[in-house]
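[1] I'll drop the sequence and a predicted model, then ask my questions.
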Amino acid sequence: MPGTGGPGLGARDAGVPVVARGWPVGDRPAVLRGWEPPATPYGRGHRGVDLAAPAGAPVRAVAAGTVSFAGRVAGRGVVSVELTGTGDPPLRTTYEPVAVSESVSVEKGDDVAAGEVLGTVEPTGSHCTGCLHWGLLRGDVYLDPLSLLPPWLLDGGPPVLLPVLGVPEPARPRA
C-alpha cells in the first residue's frame, strides 16, 4: 500500500484496518520520532511513534475496545486497549506515559469508546519529555500505529475544493 502521506511517517502496514478517526493527543500532533521496526524480535528499533504532547494533555483511545492493561511499568503509567473487531489476535494500542486520576480512571476490562479519555500525559516519559509514546501490536508483533489512521488525518485533512479564479465562464446558449 502507499505510504502514510507525510515525510518520515513510515509505510502503511498491510492487514491493519483503518479504524481510528482521531489522534490519541491533540488535533494533529507533531510526530517527534517515527516507527522504526527492529530487524529481529529483540533488535534495536522504535516500537511506536512519539507524538508531541504537553504534560496534562488528555490521552484518548483512538478506537473502541477493551482495556487490557492499566498500571505502572518501570515507573511509568501505561494503558493498553484491545481494539474491537480487528481479528484474532486483536490489534492492541499502547499509550505511555499516562497518569490515571480519580476523575479519569480506566481499569483492565473496561470498555472504551473511540475518543474516550484514558488519562493524561505524565510530565516525564521513558525516552522523551513532552511526548506520548503510542504503540500498536498484533500478538507479539509491533506495527506502525500511524497505519490505524486514515490518510486524510495524516495529510492534514480531506480535500477542499477552491474557486477557480481567472477562467472565463463558458458561453451560455441563446434561447
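    Perfect, I can see it now.

[2] CA only for contacts and neighbour counts going forward, please
    Will do.

[3] pull out the buried positions in stretch 35-42.
    35, 36, 37 (16 or more other CA atoms under 10 Å).

[4] ok, so of the residues you listed, who is nearest residue 135?
    residue 35 (8.8 Å; CA to CA).

[5] how much space between the closest one and residue 146?
    Remark: distance between residue 35 and residue 146 (CA to CA, to the nearest Å) = 8 Å.

[6] and which of the buried residues of stretch 35-42 is nearest to residue 120?
    Closest approach between the buried residues of stretch 35-42 and residue 120, by CA to CA: residue 35, at 22.2 Å.

[7] run the chain-centre distance for stretch 99-117.
    Per CA atoms, centre = their mean, to the nearest Å, the displacement of stretch 99-117 from the mean C-alpha position of its chain is 16 Å.

[8] give the buried residues for that stretch.
    Within stretch 99-117, the residues that count as buried by 16+ other CA under 10 Å are 99, 100, 106, 107, 111, 112, 113, 114, 115, 116, 117.

[9] got another one to weigh against that:
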Amino acid sequence: MRFTTYFTALLLALGSFWPVGPPSPGIVRGWQPPPGPYAAGHRGVDLAAPPDAPVVAPAAGTVTFAGPVGGRGVLTLTLPGTGAPPLRTTFSPVTSLVPAGTTVAAGTPIARVAPGTHCPETCLHWGLRRGDRYLNPLLLLRRGPSRLLPPGP
C-alpha cells in the first residue's frame, strides 16, 4: 500500500499541462481499465480536440517514437526519473512536430491532432504505460487544492 501512495504522489507531481486545451478539454471517453491484459477496455482517455489542434508535452521527457501505427500517427513521450521501467505517455492520431530522440520541456508543442476514426468526432487519444501496464493518464495532471464550501441554506 505504501508503494501505491508514493507512486500516485509521484504521478501527480510530474506535470501540470493538459496535452490539448486551453484550459482543459472535454473528456469524450474516460479511462476504463480492462480486467485482464487481453480483455476489452479503454486504455487511455479521449480528449475533445479539433483537427490540427496543437498537442503539448504534459511533462518533460524524450520523444521515443513518432510515426504511423496501424494507419494512425502516434507519438510516445518517455518521462525520465519515473522509475524502472519509466512511464511512457502516448498520443494518437497525431502528426508529429518533433522527431524521435528530441528532449522536450513540459508545455512544448510536440504534435498536431490529425483527423482519424478513433472517435465519432475528432479527438486526441492520450495513454499512459509503465512497461506493459496501462495507467490512467489523468494522474499526470496537477490538481489544485481542495476547497470546502460553506453549508448551503
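    Ah, there it is. This is a predicted model, so every value here is computed, not measured.

[10] among the buried residues of stretch 99-117 of structure 1, which are located in strands?
    Per DSSP state E, strands hold the following members of the buried residues of stretch 99-117 of structure 1: 99, 111, 112, 117.

[11] just flag the most distant two among the residues you listed.
    99 and 111 (18.3 Å).

[12] residues in contact with the counterpart of residue 67 of structure 1 in structure 2?
    With TM-score structural alignment defining the correspondence, residue 67 of structure 1 maps onto residue 63 in structure 2. For residue 63 of structure 2, the contacting residues are 75, 76, 77, 78, 98, 99, 100, 101, 102, 103, 104, by CA atoms under 8 Å, 6 or more residues apart in numbering.

[13] any idea which element the nearest residue to residue 63 of structure 2 once chain neighbours are set aside lies in?
    Of all residues not flanking residue 63 of structure 2 in the chain, residue 77 sits nearest, at 4.5 Å (CA to CA, 6 or more residues apart in numbering). Here residue 77 of structure 2, judged by DSSP states H and E, is contained in strand 72-79.

[14] the counterpart of residue 82 of structure 2 in structure 1: how many residues sit nearby?
    Counting by TM-score structural alignment, residue 82 of structure 2 lines up with residue 86 in structure 1. Look at residue 86 of structure 1: counted by other CA atoms under 10 Å, it has 17 neighbours.

[15] now do the strands in structure 1.
    Counting by DSSP E, one finds strands in structure 1 at the ranges 31-33, 49-52, 58-60, 65-73, 76-83, 91-96, 98-99, 111-112, 117-121, 131-138, 141-143.

[16] now those as CSV including distance to residue 150 of structure 1?
    Below are the strands of structure 1 laid out as CSV (distance: least, CA to CA, whole Å):
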stretch, distance to residue 150 of structure 1
strand 31-33, 16
strand 49-52, 16
strand 58-60, 17
strand 65-73, 18
strand 76-83, 16
strand 91-96, 16
strand 98-99, 24
strand 111-112, 20
strand 117-121, 20
strand 131-138, 15
strand 141-143, 16
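
[17] so which of these is the most packed in?
    Each of those was scored by mean neighbour count; the highest is strand 98-99, a mean of 26, by mean count of other CA atoms under 10 Å.

[18] give me the contacts around that strand.
    With CA under 8 Å, 6+ apart as the test, strand 98-99 of structure 1 has contacts from 59, 76, 77, 78, 79, 118, 119, 120, 121, 122.

[19] find the centremost residue of structure 2, please.
    Nearest residue to the geometric centre of structure 2 (CA atoms, centre = their mean): residue 126, 3.9 Å.
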